[in-house]
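Chemist: Just the structure for this:
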Amino acid sequence: MLWIGLFALVVAVGCAYLARAAHLRARAMESTEAVSAAELRALRTAAVEAGSAGYFRYRCELTGQAAPHKNGALRSELEGLECVWHRHRITRKYEETYRDGKGNRRRRTRTETMSEHSSPTAFFVQDATGRTVVRPGGAEVVGAEKVLDRFDPHQGGGGGRLRIGPVSLDLGRREGTIGFQREEWIVRPGSRFYVHGEAADADGRLAVTAPAEGGVFVMSVKSEAELLRGENTRVAGFGVAAGLAAVGGCVALVLALVG
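Modeler: Here you go, the predicted structure:
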């Protein structure tokens, strides 16, 4: 009973943390000014004229359509689809032998991520007044279109290496492989796009990216209203879970101490 109580309290702390994180994201989006591409350029121009070129920092959010950067559209790594952003994940499913608490040999199925990558290439968010560069870094895009979700049984062979499209995986001495799950997400040119982050010109070029000193950075094909509904739902859900787990944990600890 003691361990059950302690575990429940750990769960309560975790749920409380997730509820607080969702609350902070929601409040950050609600309190940040939405600007157009032209308004953002005007703010940066005023900063340059005031002698602050290279030091411009402005928390903002923009809405428009995703458009390829100057070098043209990208191609997703697994499906080869035209996009402005892509992400993939390849997961290995395998069986392994282990010994249980009584020393008996047993088999279990597990997974490990073999390859995961998000494109860091900059692209534009374009509205009626112009376009703004967005630098995604390694961040994900909320609601990105999932264009691949397939499991392929492992056929063996390959000499310790497996090639899936342009991705080469080093299997090494891994044994018991059942197969590989392939997943890929993209943002197509022309998709509705929302970004919440920090506009800066540290390298002399204006772009929106993750805040340099930490903070909320959100890229999404969903609208701000949809994102806020989701965050508020998470706040309520995790908050209730945290409260129930805390009460249950305290009850279990009391029973363990008086039992």
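Chemist: only C-alpha atoms for contact and neighbour calcs from this point on.
Modeler: Noted.
Chemist: and residue 137, what does it touch?
Modeler: Counting by Cα atoms under 8 Å, 6 or more residues apart in numbering, residue 137 touches 119, 120, 121, 209, 210.
Chemist: Nearest the middle, which residue of this protein would you pick?
Modeler: Most central in the chain under Cα atoms, centre = their mean is residue 140, positioned 3.7 Å from the mean C-alpha point.
Chemist: gap between it and residue 219?
Modeler: 7 Å (Cα to Cα, to the nearest Å).
Chemist: Before we compare anything, build this one as well:
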Amino acid sequence: MWIAGALLVVAAVAGFFYMRHTKSELHAMIGTETLSIPELERLRGISDELGAKGSFRKVAEVVGAAHPRPEGLLTSELSKTECVWYRYQIERQYETVEYRDGKRHRSKRTEQVANHTSWEGYALIDEQRRTIGVDPNGTKPDGVEQTVNRFEPYRGNDGSPVLFGFTLPQFVLGNNSTTIGYQYREWVIRPGRRLYILGEVHDRIGPLVIGKPENGGHFLLSTRTEQELRDDRVKRHKLLAVGVIAATLIGIVLVVADVLT
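Modeler: Next up, the predicted model:
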């Protein structure tokens, strides 16, 4: 019983730190000003006049529509969707057989085969066709469109390493008869999708770019509005607070009860 109690206490500690992170994100959104691209260009101009060309830094919120980089649109790996950003994940589902206490036990498990996020930058464009670069920096955007969520059974008898149009490494397939199949998931941001970004605007490469703060801080990228994100963080913080208190109390009770008995 004390093990369950200890696990609940550990979960409560993890929940407490996640709650603090959620509150910090909320405060960052409340305390950061939303600036237009012309306003950011004006501030960058002042920085240049003061002799700090290439050293402009400003934490800000920017809103606009996703726009492709000069080289053009990307094509997602699984669905072949034209986009400015994509991510895919492939998981292998398999069955294992274990012998315990003289009995045969079957269990289903999952392992990750591939997980890739596009690294190429793109841009935000406003109503006047002015743009600011976006450095995604491997961040997983919030609320993006899912283009693929499909399970493909594995047919080992055909010996084909291609499943759902995607070539898997040979060592993954092998001759493992316990493989059940593969779960494919993919997410994209299409051009024109409205985005909210909180990050650090800089001019290190010349044009203005918003990305992850160089010296730490929050980098939020979402298809939802700022108000929707704020409401989500408030709700999450309340639920976490209740969960942390409950897990702590129940965990302590279980540990104490076990000690006393």
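Chemist: Superposed, what's their TM-score?
Modeler: The TM-score (TM-score structural alignment, normalised by the length of the first structure) is 0.93; 258 aligned residues with a Cα RMSD of 1.8 Å.
Chemist: re the thing from before, tell me if I'm right that the residue nearest to the centre of the first structure and residue 117 touch.
Modeler: No - here residue 140 of the first structure does not reach residue 117: they are 9.8 Å apart, not a contact under Cα atoms under 8 Å.
Chemist: Between these two, which contacts overlap?
Modeler: By Cα under 8 Å, 6+ apart, residue 140 of the first structure and residue 117 have these common neighbours: residue 87.
Chemist: For residue 17 of the first structure, pull up the helix or strand it's in.
Modeler: With elements taken from DSSP states H and E, the one containing residue 17 of the first structure is helix 2-31.
Chemist: after superposition, how close is that helix to the second structure?
Modeler: Following superposition, helix 2-31 of the first structure is found to deviate from the second structure by 1.2 Å on average (mean Cα distance after the TM-score superposition for the first structure).
Chemist: Would you mark the buried spots in the helix or strand just after that helix?
Modeler: Going down the chain from helix 2-31 of the first structure, the next helix or strand is helix 37-49, by DSSP H and E. Neighbour-count burial for helix 37-49 of the first structure, counted by 16 or more other Cα atoms under 10 Å, picks out 37, 40, 41, 44, 47.
Chemist: ok, the last one - contacts?
Modeler: The one in question is residue 47 of the first structure. Contacts of residue 47 of the first structure were listed using Cα under 8 Å, 6+ apart, and they are 53, 56.
Chemist: Excluding chain neighbours, give the residue nearest to the residue mapped onto residue 111 of the first structure from the second structure in space.
Modeler: Aligned by TM-score structural alignment, residue 111 of the first structure pairs with residue 110 of the second structure. Computed as Cα to Cα, 6 or more residues apart in numbering, the closest residue to residue 110 of the second structure that is not its neighbour in sequence is residue 93, at 4.5 Å.
Chemist: Residue 163 of the first structure now?
Modeler: Closest to residue 163 of the first structure by Cα to Cα, 6+ apart is residue 169, at 6.1 Å.
Chemist: Relative to residue 159 of the first structure, how far out is the one you found?
Modeler: As for residue 169 of the first structure, its distance to residue 159 of the first structure is 11 Å (criterion: Cα to Cα).
Chemist: Among the two, which residue is more densely surrounded?
Modeler: Neighbour count, other Cα atoms under 10 Å: between residue 169 of the first structure and residue 159, residue 169 has more, with 14 against 10.
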